[in-house]
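Peer 1: Provided below are the primary sequence and the corresponding predicted coordinates.
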Amino acid sequence: MNTKKWKRSAFGVAALGAAFALTLSGCSSPAANDSGDGGDGGGGDEAYEFVFVPGVAGDEFYISMGCGIQDAVEAAGGTVSEQAPEKFDPTLQKPLVDSVTSSKPDALLVAPTDVKAMEAPIKAAEAAGIKVVLVDTTLEDPSAAVSQVSSDNVGGGEAAFSAIEEAHPDGGKVLVISVDPGISTTDQRAEGFQQAAEANDKFEYLGVQYSHNEPAEAARLVTAALQKDPDIVGIFAANLFAAEGTATGVKQAGAEDITIVGFDAGPAQVKQLEDGVVQALVAQEPRKIGEEGVAQALAALNGEETEEKIQTGFTVITQDNLDGEGGDAAYVSSCG
């Protein structure tokens, strides 16, 4: 288990601070929690207590999201802690969510690691009076959450194919390397890519293979795929670790003229882009997802209307825009 605790004074983005100051102006009143709708952390003179449970520790996407959550909560005068599983695995995430439920914070921002397996623990959190916001990933039945905040993942998959299509106008074989089936976000990215590829009869879609979030396994899959189909022209890697492994696999196979498009933009991926190993990156807006998640939780805690679904955009990063908007969209390894 990876656990972090953030409890700094209420400094952050000025605009967020102003907005949240208005939202929380009644939080010291006993009425704020008399209804029993929130957890134990928001009553009396205490600030609201948030917990963030990302999909996995050490992923710059979730680190960047955590920075947005941290700043937004601090701007609102609250406190936030993080509990992250060491692997993207519901058997590791479930005990963390169960522990959070037992501690009864006011709000839980969670990225479910499986659309089915995480339903029961998240429903238990909601039943305990905790306001739940699903960030990044979601559930088959998301009714326990007050809001879902995520990227336009289908659109991101389509954009990934467009980058390959532009590089190979004559078409060819294309492949997707993903994580595991049953993860809402990566399933949607593969879906968007497949739809776009099958709409162009110059391309042959070879399907999706699963790396279990292990770069070494992604590298092995890519090496084997290139041995079977050496005429592959493009590979879409559906998350950060898949992109790392895909680039390694292509290099190990000694393949040339393959366009690799990665989803996510951690420092390792940006370095691969700079070196020409990866030709494009589809960057999400993890910081904005975190900020929007906090805003929705605060609205729910204060009895205000929430938005059922919020979708954020993405930026396609190439060497051409890396010094501008592309570089601004890259993820961070730490807050500061």
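Peer 2: Looks like it came in fine.
Peer 1: CA only for contacts and neighbour counts going forward, please
Peer 2: Fine.
Peer 1: now do Thr3 against Thr306, distance only.
Peer 2: Thr3 sits 29 Å away from Thr306 when distances are taken as Cα to Cα, to the nearest Å.
Peer 1: which elements pack onto the helix or strand Glu82 falls within?
Peer 2: Secondary structure assignment for Glu82, by DSSP states H and E: strand 79-84. Helices and strands in packing contact with strand 79-84 are listed as strand 2-6, strand 49-53, helix 60-75, helix 90-103; criterion 3 or more Cα pairs under 8 Å, 6 or more residues apart in numbering; DSSP states H and E.
Peer 1: below is structure B, check it against A:
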Amino acid sequence: MTHKVTATLAGLAATALMMTACAGGSGPTSSNTQSGAAASGGSGGLSVAFVPKIQGIPFFEAMNAGGKKASEEFGFTWVYSGPTTADPAAQSEVVRSLIQQNVSTLMVAPNDPDSMSPLITEAQGKGIKVGAADTDAPNSTREVFVEQASAEGIGSALVDQIAKAIGDEGEIAIVSCGQTAVNLNSWIKVINEKIPAEHPKITIVDTVYADEDQAKAVTMSKNLINANPKLKGLIGMCTTSAPGVAQAVQESGKIGTIQTVGVGTPASMLPYLKDKSSHASVLWNVEDFGYLTAWGGWMLAQGKEFADTQDVGHIKGVTYDKATKTLLLGEPMIFTAENAGEFNY
């Protein structure tokens, strides 16, 4: 699963500096990395830019690694650039800069889909193809959504894991991240529907939002533990809150008393899985997800259509739903203390 990743800073260096300056000296900043055969003229000079919710966290860095691999295999330029805080305004500045650079395709994981929607339309007006990945912008004119796993699949897996961990009975709470994140909210919706319908002895006492900040997730989780003395479980909805809820249980001396599950990267969750402050992590192969995102952007740049089912490089059986314009990576994976160490992100 280990990929050797190289990054070539070339023609976009000056633009990257300009983007940093636009963000302000003490405010959110961003950076560009560029790779792929198109830097040397491959595939007609096509470029695919990916803007994550936040740059620097393991999840999106793993997506970047997968995107670079796809660019090297298929022959296009890969540009990875995002804000250093999960701030919609800072992310919008990155997108505006990439529009000015006239990339071939822009793939975005929007922090706030509604505020991103006008920028998607603006980019398309300049001839740039636009897609969403990781989290959708369903009310926009995006041309494809690259989804890691279905909302039903992820939400159901989280429900199954927390129910198993707490013996299908007791109080639980949810620690999510961005309050406007479409993907996280869709998973929470599934959890809120399935718990009362299939696990009537489990009660959800609260849902809080810690942005994409692990330290904030720790603090909010401790507050939930103190406010709910009968609490038996915590669900961390993203790759910063999943380790955050486990860390809070660990630091509160509640291992064995309060169980946690979440959507966390294998490497970040492994210590918590080993000491049993986390029961399980629900995720997917993140590098493959970045690989698929890059390939999807490359297909858009060429004006090619997606098949109902296709193999994408080494990824087999990727499906496409024409009604929703959604490329689906596949089913979620369950990471435990036994298998999490096999992955390098």
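Peer 2: Ah, there it is. It should be emphasised that the depicted structure is a prediction, and the values quoted were computed from it without experimental measurement.
Peer 1: thinking again about what came up before, taking the second structure as the reference, give the residue range the strand holding Glu82 of the first structure aligns to.
Peer 2: Residues 77-82 of the second structure are matched to strand 79-84 of the first structure when aligned by TM-score structural alignment.
Peer 1: not counting that stretch itself, show me its contacts.
Peer 2: 29-39, 45-55, 64, 67-68, 71, 91, 94, 294 (Cα atoms under 8 Å, 6 or more residues apart in numbering).
Peer 1: alignment lookup: Asn33 of the first structure to the second structure.
Peer 2: In the second structure, no residue is paired with Asn33 of the first structure, using TM-score structural alignment.
Peer 1: how close does the residue minimising distance to the centre of the second structure sit to Gly75 of the second structure?
Peer 2: Per Cα atoms, centre = their mean, the C-alpha nearest to the average position across the second structure is that of Asp134, at 4.7 Å. When distances are taken as Cα to Cα, Asp134 of the second structure and Gly75 of the second structure turn out to be 23 Å apart.
Peer 1: in the stretch 151-300 of the first structure, which spans are helices?
Peer 2: Counting by DSSP state H, counting those that start in this stretch, the stretch 151-300 of the first structure has helices at residues 153-167, 184-198, 215-228, 240-253, 267-274, 286-301.
Peer 1: closest one to Tyr62 of the first structure among those?
Peer 2: In this view, these are compared for proximity to Tyr62 of the first structure by Cα to Cα, and helix 286-301 is the closest at 7.0 Å.
Peer 1: post-alignment, the closest one versus the second structure, mean distance?
Peer 2: On superposition with the second structure, the mean distance recorded for helix 286-301 of the first structure (mean Cα distance after the TM-score superposition for the first structure) is 2.5 Å.
Peer 1: any idea which helix or strand comes after that helix?
Peer 2: For helix 286-301 of the first structure, the following helix or strand on the C-terminal side (DSSP H and E) is strand 309-312.
Peer 1: whereabouts in the second structure does the next helix or strand after that following strand align?
Peer 2: Using DSSP H and E, the next helix or strand after strand 309-312 of the first structure towards the C-terminus is strand 315-317. Across the second structure, the stretch matching strand 315-317 of the first structure (TM-score structural alignment) is residues 333-335.
Peer 1: now do stretch 106-121 of the first structure
Peer 2: Mapped onto the second structure with TM-score structural alignment as the criterion, stretch 106-121 of the first structure occupies residues 104-119.
Peer 1: which residue in the second structure aligns with Gln188 of the first structure?
Peer 2: Checking TM-score structural alignment: Gln188 of the first structure goes with Ser186.
Peer 1: for that match, which non-adjacent residue is closest in space?
Peer 2: Excluding the flanking residues, the one nearest Ser186 of the second structure by Cα to Cα, 6 or more residues apart in numbering is Ala151, at 5.9 Å.
Peer 1: what's the one you found aligned with over in the first structure?
Peer 2: Structural alignment (TM-score structural alignment) places Ala151 of the second structure against Asn153 in the first structure.
Peer 1: ok, its match touching Ala160?
Peer 2: No - Asn153 of the first structure is not in contact with Ala160 according to Cα atoms under 8 Å; the separation is 10.5 Å.
Peer 1: which residues are in contact with Thr246 of the first structure?
Peer 2: Applying Cα under 8 Å, 6+ apart, we find Thr246 of the first structure in contact with Ile177, Pro215, Ala218, Ala219, Val222, Ile235, Ala237, Ile260.
Peer 1: highest neighbour count among the residues you listed?
Peer 2: Most neighbours among the contacts of Thr246 of the first structure, by other Cα atoms under 10 Å: Ala237, with 34 neighbours.
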